[in-house]
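Participant: Dropping a prediction and its sequence here:
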Amino acid sequence: MNDFLPGVPPSDRPRLLAEEQPGDNAPALSVSELSGALKRTVEDAFGFVRVRGEISGFKRHSSGHCYLSLKDERACIDGVVWKGQAAALRFRPEDGIEVIATGKLTTFPGRSKYQIVIDRMELAGQGALMALLDQRRRQLAAEGLFDEERKRPLPFMPRVIGVVTSPTGAVIRDILHRLADRCPSHVILWPVAVQGDAAAPQVARAVRGFGALAPDGPIPRPDLLIVGRGGGSIEDLWAFNEEEVVRAIAESPIPVISAVGHETDTTLADFAADRRAPTPTAAAEMAVPVRADLAHHVRELGARAERLARRYRERADERFEAVIDRFPSLDGLFAGQQQRLDDLADRLPRALGQRLAHARSDLAHAAGALRPALLDRKYERAAERLASVRLSDRPIRAKIDQNRAALDQLWRLAEQLHPDRPLQRGYVRVERRGGGVLTSTAAAREAALLTLHFADGAVDARVDGEEERPQPRPPARTKTVAEDAPRQQKLF
């Protein structure tokens, strides 16, 4: 084969087997050695880079690592964010967001490719931040978290107000001062950070913590929540745009007033809250009415009620006078009865005198018939009639004998019909254990527990065995067992 390459030195001509040649200073490297050399070269040359690009294909692995690609109009580069750095990101990476990634380049020998290991990732300018905010707003709005139907009315006079804000800022002082001016209320402060990486988790935890309080617990549950902070840039207010804060406010069982920033500042928490206040002071004004206005209104209502009562009384007096005018006078109403009473009073003495005279006349007439001699004669005649009467007991005795004979006949008939009479002739009466006469073998087998009545007493028994079909042999006999008697033969 070497003859076909004229002019080529023998050392450079292709050979079938690899052989070391004298003076050769390029020893053969393994693939791993070459990949390792490339890795060291790339990492040494690009140990710190900042890359601007649009996120594409973002995926968070179950291990916590994040994988993505950064691209522009003409190229793309793979990237990875290890678990520790991913937890420290200030925002949630999403496809389509333009970012600036800081890290180092390295190679992945297993697939012969290079990638950037991202240590820090930031949004590429305020435009990218607003794009992320708008994208998140549309996503949460599609879930219905901002619907007006979910908004609840605020309580008119909350007994307890919960405030979620910084304990050292001016917000809590403004709220307390405004509440004291309008209507002093019981305020419970849940101190949180309102800016920085820890702000969003603390605010979400505070809102959910207030909602989890028991109504009758040691710490009173607020009737209204105020979530607020002072004004600032969009980066300062970003904690109130985080998804966990928005969801906590939307899921709160207690009505929420959002008072974040100044009047021109708008966050996603404002959309999720039941009411948005332009400032924390305005939130305090929304929370409670003015006590002085309430007192004035109560006074007006009292005066109005008094006027209405006075007017009602005056009209009632007028109606009463009108009704009285239609009634006749008292003298005219009772004149007839008064005249009749006077007439009866005049006639009563005369009637009593006449009645007394008649009573005396009747008494004199009756006294003549009540002389002792007449009474004595009546007594003698009654004694004579009594002596002439002779009483005899023969009719009564005859009636008694007749009734006794009829009674004996009925008694003999009753003895013949008594159910125990056949028992004297050797018969047995079969009853259920609890009572009830049995007249068939089927009823006896169904009852199972029996009581057999003989002429001289009763015996308990039990039916054993199933009913057998008739066979050309003596009928089956039922075994009975007496509780307090010796065994005897079957009865059925």
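Facilitator: Yep, it's here.

Participant: For the rest of this, base every contact and every neighbour count on C-alpha atoms.
Facilitator: OK.

Participant: For Glu242, the count of nearby residues, please.
Facilitator: When counting by other CA atoms under 10 Å, one arrives at 22 neighbours for Glu242.

Participant: Helices of this protein, residue ranges please.
Facilitator: Here the chain has its helices, by DSSP state H, at 31-45, 83-87, 126-142, 170-182, 199-211, 243-250, 268-272, 280-287, 291-326, 330-333, 335-368, 372-388, 394-417, 441-447.

Participant: CSV please, covering those helices and showing distance to Gly103 and mean neighbour count.
Facilitator: Formatted as CSV, those follow (distance: least, CA to CA, whole Å; neighbours: other CA atoms under 10 Å):
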stretch, distance to Gly103, mean neighbour count
helix 31-45, 11, 14
helix 83-87, 11, 15
helix 126-142, 20, 15
helix 170-182, 39, 18
helix 199-211, 26, 21
helix 243-250, 27, 22
helix 268-272, 31, 25
helix 280-287, 41, 22
helix 291-326, 60, 12
helix 330-333, 114, 10
helix 335-368, 121, 11
helix 372-388, 151, 10
helix 394-417, 121, 11
helix 441-447, 95, 14
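
Participant: ok, structure two:
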Amino acid sequence: MPSHYDDDAADVPGGLVAKDRPGDNAAALSVSEISGRLKRTVEERFGFVRVRGELSGVKRAASGHLYLCLKDESARLDGVMWRGNAGNLGFRVEDGIEVIASGKLTTYPGRSNYQIVIDRMEVAGEGALLALLAKTKARLEAEGLFDPARKRPVPFLPSVIGVVTSPTGAVIRDILHRLADRFGTHVLVWPVLVQGQGAAEQVAAAVEGFSRLAADGRVPRPDLVIVARGGGSIEDLWAFNEEVVVRAIAGSSIPVISAVGHETDTTLADFAADLRAPTPTAAAEHAVPVRGELLNQVAELALRKRRAVARPVALGRERLEARVQRLPKGDAVLAPFVQRLDDLGERLRRGLGERIVVARQQLQNDRARLSAPLLAARLDQARHRLVAQRLAPALVTARIASQRDRLEGLGRLMTSLNPDNILERGYVRVTAGDGRTLVSKAAAAKEVSLSLHFRDGELAVAPLDGSAATRPARAAPKDKPSPPEQGKLL
């Protein structure tokens, strides 16, 4: 039987045990069920949205996914961009950039929050793009990539020029046409995209590729690289503001000319390049000189050289002619010497005549002294004087006696110094095979054969070794003298 307390407990709110009430059709849902209903509701209601906001907390995971927040003055929205879409972004994602993100809203049950799954993200207008450009420029400039001190001079006349641009646009035709007009040179074109997705990576790879070419390789290495593109909006030229392009140009081992856009267009590639040209055509003009002007300049220099060589000759000729005018005439210079020669010739002629007269008179005066009887008498006198001048024998004999005494003294000295003279007293002289006299045992031991010189002749012997030389000789019996040994010295 039911108690009245049961009916009263059912009417009391906030009971201990949850019970279904009459007429109540709201069944209790689990957390997963309510989260799933919320997720479906949000995704159906906000299947595609475009949200404008400032990036904050940008983080790229190791998987390649991009996590971020979009915020404004009073709210924030979490966002995620999967790896496939994040790799197609046309700008460097970093905090502080105002963007417009397109995607869908969804919920994340694990944290009970909602987020936007971004399919596409763009910079919010040119103002935000310029702000991003200024920020990137300041960062790269602080690294020294735009320092004027690191810029290199462009070669005067490059033999090979590398061009990084689109192969189908008007830019490459303008460059080739202007190069052909000014100074024909070898051109290598590296075709790249100059706009859109992947353009920055291709431009950077082309600049780095030219630098990696070997100087003596099959493909000639350029002496100069031109990075060129036609005009366009800031969005069209954005690939040349990318950090990868700026770093490739700054790190190039070949001088680079940047010719991106028109004269009023400026990109970060212009600041990193060694030279900035206002247009691609101007880049070709900066790359090579005009061949005709060079020929005219060479001809002018050759003319100046000829004039410089001829000028001293002309001046010397003028000075010589002026000095010749001041010199006296040849006849006037030689006239005194000719006159003096005539005088000396006349004096010589007169002197010779006088000398002949004097000699003739002397010959006539000496004729008597040259008679034959007088000459014969003089000859007899000279013969008598010659006979009287014969040498005395005592002078010759005295000198001969003096030389004889000296010779005898030298003979006695030679006899006293002769080593064979002492052989008469029982001594022996030892000689080597070549006749040298040996005076020491060591010298004798080195010889193969020896000769002993006695008073009455020579004896050939051979030296013994050291052991035999030091062996004591056997004593002879006192009552019978032993005959002397022959042929041994030591």
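Facilitator: Done, it's in. Keep in mind that this is a model prediction, so the values were computed, not measured.

Participant: Superposed, what's their TM-score?
Facilitator: For this chain pair, the superposition-based TM-score is 0.68 by TM-score structural alignment, normalised by the length of the second structure; 402 aligned residues with a CA RMSD of 4.8 Å.

Participant: could you redo the helices of the first structure as CSV and give each row distance to Leu225 of the first structure?
Facilitator: Below are the helices of the first structure laid out as CSV (distance: least, CA to CA, whole Å):
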stretch, distance to Leu225 of the first structure
helix 31-45, 53
helix 83-87, 30
helix 126-142, 22
helix 170-182, 12
helix 199-211, 8
helix 243-250, 10
helix 268-272, 13
helix 280-287, 9
helix 291-326, 20
helix 330-333, 72
helix 335-368, 79
helix 372-388, 113
helix 394-417, 95
helix 441-447, 77
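
Participant: So which of the ones you listed is nearest Ala193 of the first structure?
Facilitator: Nearest to Ala193 of the first structure, of all the helices of the first structure, is helix 199-211, at 4.7 Å by CA to CA.

Participant: what's the mean distance for that closest one versus the second structure?
Facilitator: Mean deviation of helix 199-211 of the first structure relative to the second structure after superposition (mean CA distance after the TM-score superposition for the first structure): 0.9 Å.

Participant: residues in contact with that helix?
Facilitator: 162, 164-165, 190, 192-194, 221-222, 225, 239-240, 242, 244-245, 248-249, 252-254 (CA atoms under 8 Å, 6 or more residues apart in numbering).

Participant: Show me where the stretch 51-200 of the first structure has its strands.
Facilitator: 66-71, 76-81, 98-108, 113-123, 160-165, 186-191 (DSSP state E, counting those that start in this stretch).

Participant: Tell me which of those is the most buried.
Facilitator: Mean neighbours per residue, mean count of other CA atoms under 10 Å, is largest over the strands of the stretch 51-200 of the first structure for strand 160-165, with a mean of 23.

Participant: That one versus strand 186-191: what angle between them?
Facilitator: The directions of strand 160-165 of the first structure and strand 186-191 differ by 20 degrees, with axes from the mean of the first three to the mean of the last three CA atoms, to 10 degrees as the criterion.

Participant: Run through the neighbouring helices and strands of strand 160-165 of the first structure.
Facilitator: Helices and strands touching strand 160-165 of the first structure, as assessed by 3 or more CA pairs under 8 Å, 6 or more residues apart in numbering; DSSP states H and E, comprise helix 170-182, strand 186-191, helix 199-211, strand 224-229.

Participant: Distance to Arg319 of the first structure added to these, as CSV?
Facilitator: Converted to CSV, those look like this (distance: least, CA to CA, whole Å):
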stretch, distance to Arg319 of the first structure
helix 170-182, 47
strand 186-191, 52
helix 199-211, 59
strand 224-229, 52
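
Participant: I appreciate the help and will end here.
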